[in-house]
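Q: only geometry, no sequence info:
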């Protein structure tokens, strides 16, 4: 089955590291990254969807980042 995550972070190198870590664990980019201005905190936020094929059945309590 395929699982989905949306990675988000302030638009800094930490976001790039978060996405790179997911890719190194077998996740695949899904679509284009997105950027939006966070008015409450005065920063740009970045997001990237990723997917991964797994052998297990999906359950709502699974920790997606640990797959």
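A: That came in fine, so what should we check first? Because the structure is a prediction, the values reported are computed rather than measured.

Q: Please count neighbours and contacts with C-alpha atoms only from this point.
A: Fine.

Q: What residues of stretch 23-36 count as buried?
A: 27-29 (16 or more other C-alpha atoms under 10 Å).

Q: one more structure, for comparison:
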């Protein structure tokens, strides 16, 4: 029997500041994650890159 893979309790989502990144954060929130702190933002010389930590409470 295959064991059920649990979602990690902590994740850091990173990527360009675009609609795809926003959807990834929204999907994590839909899975029960909560934002953990403010986003981190930097510029790599071509585009804005963001990082957002998310956490899930133990069930």
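A: Received the coordinates, thanks. Remember, predicted model here, so these are calculated numbers, not experimental data.

Q: Nearest to residue 8 of the first structure among the buried residues of stretch 23-36 of the first structure?
A: Residue 8 of the first structure lies nearest to residue 29 out of the buried residues of stretch 23-36 of the first structure, by C-alpha to C-alpha, at 13.3 Å.

Q: Which residues are in contact with that closest one?
A: Each residue near residue 29 of the first structure by C-alpha atoms under 8 Å, 6 or more residues apart in numbering is listed here: 23, 48-51.

Q: try 6 Å
A: residue 50 (C-alpha atoms under 6 Å, 6 or more residues apart in numbering).

Q: ok but it is inside a helix, no?
A: No - counting by DSSP: H, G, I helix; E, B strand; the rest coil, residue 29 of the first structure is not part of a helix but strand.

Q: What's it aligned with over in the second structure?
A: In the second structure, the residue matched to residue 29 of the first structure (TM-score structural alignment) is residue 35.

Q: mind listing the strands for the first structure?
A: Counting by DSSP state E, the first structure has strands at residues 2-10, 28-38, 43-53.

Q: and these, which is most packed in?
A: Highest mean neighbour count among these (mean count of other C-alpha atoms under 10 Å): strand 43-53, with a mean of 17.
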